[in-house]
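A.B. asks: below: sequence and its predicted model.
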Amino acid sequence: MFVGFDYGSANCAIGVVEGGDVRLVPLSGDSNYLSSTLYAMDRELIAEAVLNQLPQEQKVEYARARAAQLSRAHAARRDLDLLPNEQAVFVGEQAIEAYLDMPDEGFYVRSPKSFLGATGLRESQIALFEDIVTLMMMHIKQQAESNFSPAQKITHAVIGRPVNFQGIGGEQSNQQAEAILSLAASRAGFTEVDFLFEPLAAGMDYEASLDENVTVLVVDVGGGTTDCSMVKMGPNHIDNRDRSADFLGHSGQRIGGNDLDIALSMASFMPHLGLGSLMVNQLPVPSKPFWNAVAVNDISAQRDFSALASKKLIEDLIKDAQKPELVQRLLKVQKEQLGYKLVRSAEQSKIALSSDACVDTPLEYIHAGLHARVSEDDFESAITIPLSKVEALMREALEQAGVMPDRIYVTGGTARSPAIYKRISGLFPEIPIVVGDHFGSVTAGLTRWAQRVFA
């Protein structure tokens, strides 16, 4: 079987073609989407989980490559008093539930795709992300195949990728990320994979509905990246196997829903933890530990925040702060590793603001009775810088193409936000805007392309 596989920053999805139409298959209960999260009681147990699910012919080579991690996994399982076959690594909603139950006891990663193109990764870190992606792909493939007969195995996939995985690092970052995805897909049981830019995939789904030839600016604002593509679409183009001549311009950067959640956390939550308050010497409390707490898509920031030196710094700030009771809350976030939980609360506030003018967000897991009130204006103010970057990407794609679009097609889960739509529509008010399936359009386009590539 061939599929379209959206290994997304926020959610993952699989699509198949049935009777000429695209159908997304359930991956988590009745949902067609699986949250891009993983939780392990100990990070070394991830390699053990991969080994256990590999086919026999791959186990020897993998065990040799991960000998050190597997040895540490054995010790971790003993230290945690886990039974030999007791589950210790969780994916999707199970991972979120495990993290919320034990935020300070295990290893939690949200949106691993956001890290794949990071510059300066050590060999051990690349190996860790290879294992994280492999385990997630194994789980997703198994869940997808459970919807079909045992004889029907998924073997071929077109996997979506952003134009640029990382704002810095250029093509080297893209090659690193694609290599991780390719290796993980192979270990997960895919015999052949192809890659397609996600905004182009989203545009192909829209193209299936067109009865005229038009030039379209596709704006895909996802969980981890924003990608823009200027594409010629319509009846004269849709059946072409090679679409390179139709792709007039591309731009992309690692700026997406995660960044909006982080920005909202800083602007609306962190003042309740002491950000913006003063020290006894009248200087402001340093902002760096607050930023490190919620910068969940920055490996070095997360490592710094969890370190003993960060704990010592916050304790010193408490001694010298005019409002030590506020900074004490930041110390709790550091000790119990609640940064992801804060960002998740911001994400829930962002989603609620799609329909409500103001939301009251409970933060009682930080301090009893603590709530943060967030309005539409607060959100728009908090995300000014990320939205400016989205605007710049749209202009960059237009500049590369050298033409103006007939229409703008907006997709991606983050684009559901009225604040984002208002910014995009206000940039070129004379151009009609079409809003696609915020979550399913990329998967549908990947699936249509898989039919052309593999069928």
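C.D. replies: Arrived safely.

A.B. asks: make it CA atoms for all contacts and neighbour counts henceforth
C.D. replies: OK.

A.B. asks: ranges for the strands of the stretch 351-455 of the chain?
C.D. replies: In the stretch 351-455 of the chain, the strands defined using DSSP state E, counting those that start in this stretch lie at 358-362, 371-375, 407-411, 433-435.

A.B. asks: measure how buried residue 35 is and give me the count.
C.D. replies: Using other C-alpha atoms under 10 Å, residue 35 has 22 neighbouring residues.

A.B. asks: residues touching it, list them.
C.D. replies: 10, 11, 12, 91, 92, 93 (C-alpha atoms under 8 Å, 6 or more residues apart in numbering).

A.B. asks: could you list which residues are in contact with the fourth one?
C.D. replies: When contacts are counted by C-alpha under 8 Å, 6+ apart, residue 91 is found next to 35, 36, 37, 38, 39, 136, 139.

A.B. asks: adding another structure so you can compare the two:
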Amino acid sequence: MRACGLDFGTSNTAAALPDGTVLPLQPHTQEPRLFRSVLFFPDDEPEIFAGADAIQRYLEDNTGRFIQSVKSFLHSRGFRATQVKGRTYTIEELVAILLRRVRDAAGAHMGEAPEAVILGRPAVFTPDPEADALAQQRLLRAAEIAGFKHVQFLIEPIAAALAYEAQLKRDELVLVADFGAGTTDLTLMRLGPSRREKQDRREDVVGSTGVRIGGDRFDAEIMRHKLLPRFGAGSTYRVRGFSDKRLPIPQHVLAKLLSWHEMSFIREKSTQELLETMLDTSDRKAEIQALYDLVMDNLGYRLFRAIEAAKVQLSKVEQTTLDFEEARISLHEPITRAEFEEFSKPLLDELEQCTEGLLARHPEAEHIDAVFLTGGSSQIPAVRQLYVRRFGEERVRTADAFTSVAEGLGRASAHLKV
């Protein structure tokens, strides 16, 4: 029975063979091994677009429903389903559409679509045990709807550890930190040649934990500190029916601007009416025009791609400019690495506390041989330095930031029992 490993991520999804080969799921794109975890339902045609094709179709004509970061809602009891073009889709059905497209794309390279899968999951979807269990149940059901007959789960940092282990020539005690878009997972694990062929690796795991900090939250801090004033933060508007009563923009509106996957949820009638009132009466009309276009023209995804691009640049240079020109929005905002690190300090502190908490619970952590960092945010200099300060430059190692988990899941699928 054909098997694969599948890393379903908040931003990207990847799949790998039992030998660790990460598959080119979308060979027509610049990043063929990364299948973007997005869907687009155009208004004027029945086809559902997924991955890079969804992004391209959305950018060509955004009249439709663009859905992204659905993984981040798996644990939410409040998000059971959504209406798209008059049809109700459960969260499991939305995830299943993505997983089915990935399964079919993998099948094109394997000769037939895989029926068995090792599916990655965070160390913790959420600290609430019931909500965490709900998230895994939903992900399991989505995989079954997508056509997988046999599904086993492996937490993502263990998968990353297995990818790292493939290159080891001696046994090591390793701290693995996997930085995703929505979460960071940490696992302390014994790895090496003497353990590599074991089918059950549970006894090699010393400890594991996670925290809801990922690339999206680093992006949000840039939005919060650099861009919210450009969309009206700090301005006031006149309340309808009162000639002398003015209010600031409601905090719930500004809060949703920090998450590109939540921004579309404020395109409701009551918010539109509020935006129109602010357009008429704001003391900073140009900024409210920018806010109106950002929300009503569904430009959140494009804006956060520009934010992400600036963040990536700051991993290479000390200063960059965040450029974004759409509708009545014109942003050319300089940002320095020092500023970004200051914005990110609360996140870095939380990451450090999570790491130290794991180490404190396991005395053998005094003998860590290596720290393996993977995932997009591992490339942020301040994140890397957090671990370099704690363990020394010689013990901190990295690999492919975006496919290590998929590679490890693929290697684990070689031992899949069906």
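C.D. replies: Received the coordinates, thanks. Just so it is clear, the model here is predicted, and its values are computed rather than measured.

A.B. asks: of the contacts of residue 91 of the first structure, closest to residue 110 of the first structure?
C.D. replies: Residue 110 of the first structure lies nearest to residue 37 out of these, by C-alpha to C-alpha, at 4.5 Å.

A.B. asks: near that closest one, how many other residues are there?
C.D. replies: Applying other C-alpha under 10 Å, we find 25 other residues in the vicinity of residue 37 of the first structure.

A.B. asks: apart from its neighbours in sequence, what residue is nearest it?
C.D. replies: Counting by C-alpha to C-alpha, 6 or more residues apart in numbering, residue 37 of the first structure lies nearest to residue 110, which is 4.5 Å off, once chain neighbours are set aside.

A.B. asks: what is the neighbour count of the one you found?
C.D. replies: So residue 110 of the first structure, with other C-alpha under 10 Å, has 22 neighbours.

A.B. asks: what residue of the second structure takes the place of it?
C.D. replies: Taking TM-score structural alignment, residue 110 of the first structure has residue 68 as its aligned residue in the second structure.

A.B. asks: ok, its match - contacts?
C.D. replies: Residues in contact with residue 68 of the second structure (C-alpha under 8 Å, 6+ apart) are 10, 11, 37, 38, 39, 261.

A.B. asks: excluding chain neighbours, what is closest to the second one?
C.D. replies: Excluding its sequence neighbours, the residue lying closest to residue 11 of the second structure (C-alpha to C-alpha, 6+ apart) is residue 37, at 5.2 Å.

A.B. asks: what's the local residue count around that neighbour?
C.D. replies: Residue 37 of the second structure: 26 neighbours (other C-alpha under 10 Å).

A.B. asks: aligned against the first structure, show me the partner of it.
C.D. replies: Aligned partner of residue 37 of the second structure by TM-score structural alignment: residue 36.

A.B. asks: same thing with residue 287 of the second structure?
C.D. replies: In the first structure, residue 287 of the second structure lands on residue 326 (TM-score structural alignment).

A.B. asks: one more: residue 101 of the second structure?
C.D. replies: Superposed on the first structure with TM-score structural alignment, residue 101 of the second structure falls opposite residue 139.

A.B. asks: got it, and residue 297 of the second structure?
C.D. replies: So, by TM-score structural alignment, residue 297 of the second structure is matched to residue 336.

A.B. asks: surely its match and residue 103 touch.
C.D. replies: Yes - under the criterion of C-alpha atoms under 8 Å, residue 336 of the first structure makes contact with residue 103 at 6.4 Å.

A.B. asks: these two: who's more crowded?
C.D. replies: Between residue 336 of the first structure and residue 103, counting by other C-alpha under 10 Å, residue 103 is the more crowded of the two (21 against 15).

A.B. asks: need the contact list for the corresponding residue of the first structure for residue 375 of the second structure.
C.D. replies: Matched to the first structure by TM-score structural alignment, residue 375 of the second structure sits across from residue 412. Taking C-alpha under 8 Å, 6+ apart as the contact definition, residue 412 of the first structure lies against 220, 221, 222, 223, 437, 438, 439, 441, 442.

A.B. asks: swap the cut-off to 6 Å and go again
C.D. replies: Neighbouring residues of residue 412 of the first structure by C-alpha atoms under 6 Å, 6 or more residues apart in numbering: 220, 221, 222, 438, 439.

A.B. asks: mind checking which of the contacts of residue 68 of the second structure land in strands?
C.D. replies: 38, 39 (DSSP state E).

A.B. asks: format the contacts of residue 68 of the second structure as TSV; extra columns: distance to residue 273 of the second structure.
C.D. replies: Below are the contacts of residue 68 of the second structure laid out as TSV (distance: C-alpha to C-alpha, whole Å):
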residue	distance to residue 273 of the second structure
10	32
11	32
37	32
38	29
39	28
261	22
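
A.B. asks: ok but residue 3 of the first structure is inside a strand, no?
C.D. replies: Yes - if the criterion is DSSP: H, G, I helix; E, B strand; the rest coil, then residue 3 of the first structure is within a strand.
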